[in-house]
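# Build me a structure from this.
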Amino acid sequence: MSAWIVGAALVTATVPAGVANAGSGPSAQSSTLSVQPLAGALAAPLSAGEQSALLSAAEAGAARTAAALQLDARETLKPRSVLKDADGTVHTRYDRTFAGLPVLGGDLVVHTAPDGSIKGVDKAARGPVAVASTTPAKSAEAVKSFSIGRAEAAGAKEAKADSVRSVVWAAGGTPVLAWETVVGGFQPDGTPNELHVITDATTGAKLFERQAIEAGTGTGQFNGEVTIGTTKSGSGWTMTDAARGNHTTSDLNGGTSGTGALFTDADDVWGNGKQSDRQTAGVDAAFGAQATWDYYKNVHGRTGIKGDGVGATSRVHYGNGYVNAFWDDSCFCMTYGDGAGNNNPLTSLDVAAHEMTHGVTSATAGLEYSDESGGLNEATSDIMSAAVEFYVNSPADPGDYLVGEKINVRGDGKPLRYMDKPSKDGLSANSWYPGLGSLNVHYSSGPANHWFYLASEGSGAKVVNGVSYDSPTADNVPVTPIGRDAAANIWYRALTTYMTSTTDYAGARTATLKAAADLYGMNSTTYLNTANAWAGVAVGSRITPGVTVVNPGTRYTVVNKAASLQIQASSTNPGALSYAATGLPAGLSINASTGLISGTPTKLGTRSVTIKVTDKTGAGSTAAFTLNVVTKITTFENTDDVQIPDVRPAAYSDITVSGLSGNAPKTLKVGVDIKHTYRGDLAIDLVAPDGTTYRLKDEDVMDPAHDVITTYTVNASGRVANGTWRLKVQDLDVGYRGYIDSWKLTF
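All right, here's what the predicted structure looks like:
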């Protein structure tokens, strides 16, 4: 074979059958649906100098931005990355500190209009991040020992505390002073260990932990006869891709640290397609890296993992019999094992795209690798891996919605994961449910993977590239696809522009709908079907063309006292809405233009009220609810069961109070009935309509009893009685489960 030498050469490398060409443009395998995004929302190409200038401007204006966002005077914003749309909108992602301490879960994205005004902000922590004291009660040495114990309990080898620092932990709800310990060594399968353990600096209790080395498995098949970027060096060549940020590929030769030996060759013809030639694995790794680079650059306008034009490093032949591959931010490198018996390197295209996308996620949203955000992190890598496969269009590995379909780790010849119906792997969830975050992140990724398939191809039976799929929906209602390209565009923009480190499934739906509105228009067909694909995995409701009316539920009001109720409605069509009501009690009426029900009811009784809302096109919708006119209201109750997720994500149950005058009493009674197998894990709060939080119960790891069935008394006299009150329950440790059975407020 010959090589064509022009500067950094494109070389021909021999591997088993099939031909592929990364960077050949939009995939010939792309979905038949093709919806063009709005030009103004596309990424503006930024040179390294332009990106640096934007970051410098953000740094210089950080104090003004913090003031505009009304942050605490002790908080400081530190710009981490910046994106710019073609219409001039700038999206700046910030980390923040409090009194000089890093705030974990405090990241935010500020969206700035071309005139410099703030259009909006997306925050990982919705409330203030202040803590009462920055002086820890527990010592660094004490938490080091605890954290090493956590790693050893998980089977870590040579566990040691590489670092410990004082932080503010804001990702779990109420911010607390904490220690973050990073434990090194190796995981049980030989993967490097980088376990981050967050402990309460006052009590020493574990708040959170995550594994920073994000590992997974791939197909391990070769890519056929491909071209890779190499560079002339002296009389030979090195596997350095100068066209892609000087990405290098090296041979670890069984080692588990360092960069290894950069692959070199005398004639610029690499590998022989067989395991016996160590270069073969390097060819596949280099090809996977360049294909991933080309996809992100040519489709999304992103140059390199961090978007800064800098290439990463690929390391092959890691360890001995290592059946895995992983991305590591600390070395900015992708690492591949040789598989069982060192006979099957995991250097396939989908492995590269999956693992290197972990680097993209880290450089953008930074989704925490645990709970629901961890599932979204894994799903992001699966989603973009599928997009890369379809983009490359390789006969050796056609695009599909299967994950690890050829690696055969289990020995049964089946894929690791299925995007059309995730439960087919026996472990993943098809749809969202309370407590999903307690699953391993590779399995809690299921609903997001399922969303991507439904959005790309729709529900029901079909064949794509010779693979048969049959995708169900959670509500048994069909989903109309938006097309694979649109689904990938929406996910990428949501990840890079709107998601934060703590984004959960509800937040992912919100982020993708914002992205769909940006790219394809608010209430466009693409926007509506983006939402309907989420409804297909039990995240949010469907949006149907026309008018939607929010049912206000059962309401109470007091006879002969002024009352008001705002009806909420929207339409996918432009123009004003018209409101009408039948069945209202005497003395109440509805404003036809605003939907406000107001007046003074004059007669006791229970009425069935029907609201009808019509838009300018004549489309309309109705909602029926019960309105009780009573002499006095004292007790409000919610008897709906609400599952409590295991570890960190809060469960909420709402009670809407109406018909009262003035503020709540000093002796507001909060009766709770919570079924749980270890009540010491629970922290319980009452949240007033204005957002004020009253702590009812703290976590107490020494209380192993079951259930919380009691009544708390709260001085809520400073808060208005009417409005939506929330019971917030968090399970702060792993292993025990429960639910909110019922709760009530007595005024």
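# all contacts plus neighbour counts: C-alpha atoms, from now on.
Fine.
# before we move on, what SS does residue 481 have?
Using DSSP: H, G, I helix; E, B strand; the rest coil, the structure places residue 481 in coil.
# To compare against the first, here's the next sequence to fold:
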Amino acid sequence: MDSRSSSVISGISRRRRSRTTLAAGAAAVAVSLLAAGFSTGSADAATPKSTAAGGQTLTLSASARAELLREAGTTTVSTAKSLGLGGKEKLVVRDVVKDADGTVHTRYERTYDGLPVLGGDLVVHTSAGGASEGVTKATDAKIAVSDTRAAIAPSGAQRSALNAAKSQAGPEAETERAPRKVIWAATGKPVLAYETVVRGVQKDGTPSRTHIITDADTGARLYSYEAIETGTGTGQHNGKVTVGTVKSGSQWLMKDTARGGHMTYNLKHKEEGKGSKFLDANNVWGNGKPTIAQTAAVDVHYGAAMTWDYYKKVLHRNGIRNNGKAAYSRVHFSNAYENAFWDDECFCMTYGDGTDNKKPLTSLDVAGHEMSHGLTSATANLEYSGESGGLNEATSDIFGTAVEFYAKNAKDPGDYLIGEKIDINGDGTPLRYMDKPSKDGYSYDYWKRGVGEDDPHFTSGIANHFFYLLAEGSGRKVIGGVTYDSPTKDGRTVKGIGRSKAEQIWYKALTTYMTSTTNYAKARTATLKAAKALYGANSAEYKAVDNAWGGVNVT
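Next comes the predicted model:
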């Protein structure tokens, strides 16, 4: 799919909304017990055993990755033929991942008669010797339409999309560009369609970019999603930390050259543009209080650095797109804005200042959450609707949590609570809980039929709960001074395998075996494949993945 972005909370502030069910497809990711009830909660070694299937992802240099992409690009015609694709179909290389045993996983988008096929993405798996090891497809449907001449003019699709999007994007909504003709294949039988992008503002002040898919022959709305979902200095949340800067004339510029050139900008409560650079005379930033603009910038700059380091040192990934280039961050968005979001279009993270501009949403896990939406977009590109939307949100919660543990910051120690520092509820409670998601009053502990019709921020609870069970296990325990008590749907006991292994399995599944349309059942399959590749089919890790999914009613 196209431009994609996400926020740490739903488009309407949690404190001002009751739970609502969204229309299907509508807009809007253990350690052993040491004593009774206690566990260490520490990460175990992330590197799989040498007897595993060699599925550990390699860290590729920029030139090695470029060469793999080039090689894949020269064989798209033969690859399409080997997959049995039709004569009008072509493959476009999107990404490539190589494992320690030489297996290569190449991600492709598809076109049909020159038109983008939305929901047609696939991953081809090839052994070190060049033999096929299968393909993972977003759809198994045959891509074919009678012709690519639309019965409805683009202007008709544009009017229809504007009317459909106004409830989400506001009365002043306008189309971002002319509708583009596509093949819609993500749901049902592939059809000729228009994709129209409508820009506006959501009710809580978050920018809106709604994608509307309409049938090009009947005008019927087929699908829609909101692309902006609702991400030495002293920070308000992280305390005294090191921030990347460079000398700029007689001043210092907040730019992290060690991490892809990441920069943080000051929007000064505006809602458009990149903002102003942060410059300082003595290279000492922030005072730990929201009274000066630098404080939020310190938290965000540090959060981006920790996320970058986690990706590189733990996941062996060189930045969001694995190409060594950083996104950028913007702070002080709008006025008293109670959210943060990732936006693919600007390739940036944006943060509001919260209630009365005194509670910025710039904590470590929020920064990791927003940057990880970029990671999802660059890999599986999970659609932000239905069950795949819940998996998209959960992925950001999972890696936001992982970053918090990785940073080992005494001011914000790692835990399985999401947004516990930002006080979005006004009473000191976290935004979300991974051990029992329903404690927030909105999220789901277990899968059930029709769950994909609700807000992805709530349906993410199923995958968050799975990840917690896989990492730490079921039942009561205390980790890092926080008490958890994680139940299972059928009362089964789940023994955790440790957070680090759980992270590796989720990352492997995301980057290698998930596609844009992956739902919870397919996520179970993807994580089982990942566990098999990393640790072996008869491993305790593989069995734990199966057991943890059973614990959240995904079987």
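# care to give me the TM-score?
The TM-score (TM-score structural alignment, normalised by the length of structure 2) is 0.90; 510 aligned residues with a CA RMSD of 1.5 Å.
# Which residue ranges of the stretch 151-300 of structure 2 form strands?
Read by DSSP state E, counting those that start in this stretch, the stretch 151-300 of structure 2 holds these strands, from start to end of the chain: 174-175, 180-184, 191-201, 207-215, 221-226, 228-229, 233-235, 239-241, 246-248, 251-253, 255-256, 262-266, 276-277, 279-280.
# who does the longest one touch, helix- and strand-wise?
The helices and strands touching strand 191-201 of structure 2, judged by 3 or more CA pairs under 8 Å, 6 or more residues apart in numbering; DSSP states H and E, are helix 154-169, strand 174-175, strand 180-184, strand 207-215.
# same question, the fourth one
Strand 207-215 of structure 2 sits against helix 154-169, strand 191-201, strand 221-226, strand 228-229, with contacts defined as 3+ CA pairs under 8 Å, 6+ apart.
# now the strands of the stretch 151-300 of structure 2 in CSV, with mean neighbour count?
Supplementary listing: these in CSV, determined by neighbours: other CA atoms under 10 Å:
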stretch, mean neighbour count
strand 174-175, 20
strand 180-184, 23
strand 191-201, 26
strand 207-215, 27
strand 221-226, 22
strand 228-229, 30
strand 233-235, 24
strand 239-241, 18
strand 246-248, 14
strand 251-253, 17
strand 255-256, 22
strand 262-266, 24
strand 276-277, 14
strand 279-280, 18
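# Out of those strands, which gets nearest to residue 456 of structure 2?
The closest of the strands of the stretch 151-300 of structure 2 to residue 456 of structure 2 is strand 228-229. By CA to CA, the value is 9.1 Å.
# Can you check which part of structure 1 the closest one sits on?
Mapping strand 228-229 of structure 2 onto structure 1 (TM-score structural alignment) gives residues 213-214.
# hang on, the earlier thing: could you redo the strands of the stretch 151-300 of structure 2 as JSON lines and give each row distance to residue 58 of structure 2?
Compiled in JSON lines, the strands of the stretch 151-300 of structure 2 are given as follows (distance: least, CA to CA, whole Å):
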{"stretch": "strand 174-175", "distance to residue 58 of structure 2": "42"}
{"stretch": "strand 180-184", "distance to residue 58 of structure 2": "34"}
{"stretch": "strand 191-201", "distance to residue 58 of structure 2": "37"}
{"stretch": "strand 207-215", "distance to residue 58 of structure 2": "35"}
{"stretch": "strand 221-226", "distance to residue 58 of structure 2": "34"}
{"stretch": "strand 228-229", "distance to residue 58 of structure 2": "32"}
{"stretch": "strand 233-235", "distance to residue 58 of structure 2": "34"}
{"stretch": "strand 239-241", "distance to residue 58 of structure 2": "30"}
{"stretch": "strand 246-248", "distance to residue 58 of structure 2": "31"}
{"stretch": "strand 251-253", "distance to residue 58 of structure 2": "34"}
{"stretch": "strand 255-256", "distance to residue 58 of structure 2": "25"}
{"stretch": "strand 262-266", "distance to residue 58 of structure 2": "24"}
{"stretch": "strand 276-277", "distance to residue 58 of structure 2": "36"}
{"stretch": "strand 279-280", "distance to residue 58 of structure 2": "38"}
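# Specify the stretch among those strands that is closest to residue 6 of structure 2.
It's strand 228-229; of the strands of the stretch 151-300 of structure 2, that one is closest to residue 6 of structure 2 (CA to CA) at 4.0 Å.
# With respect to residue 549 of structure 2, which of the helices and strands packed on strand 207-215 of structure 2 lies nearest?
Closest to residue 549 of structure 2 of these is strand 228-229 (CA to CA; 26.2 Å).
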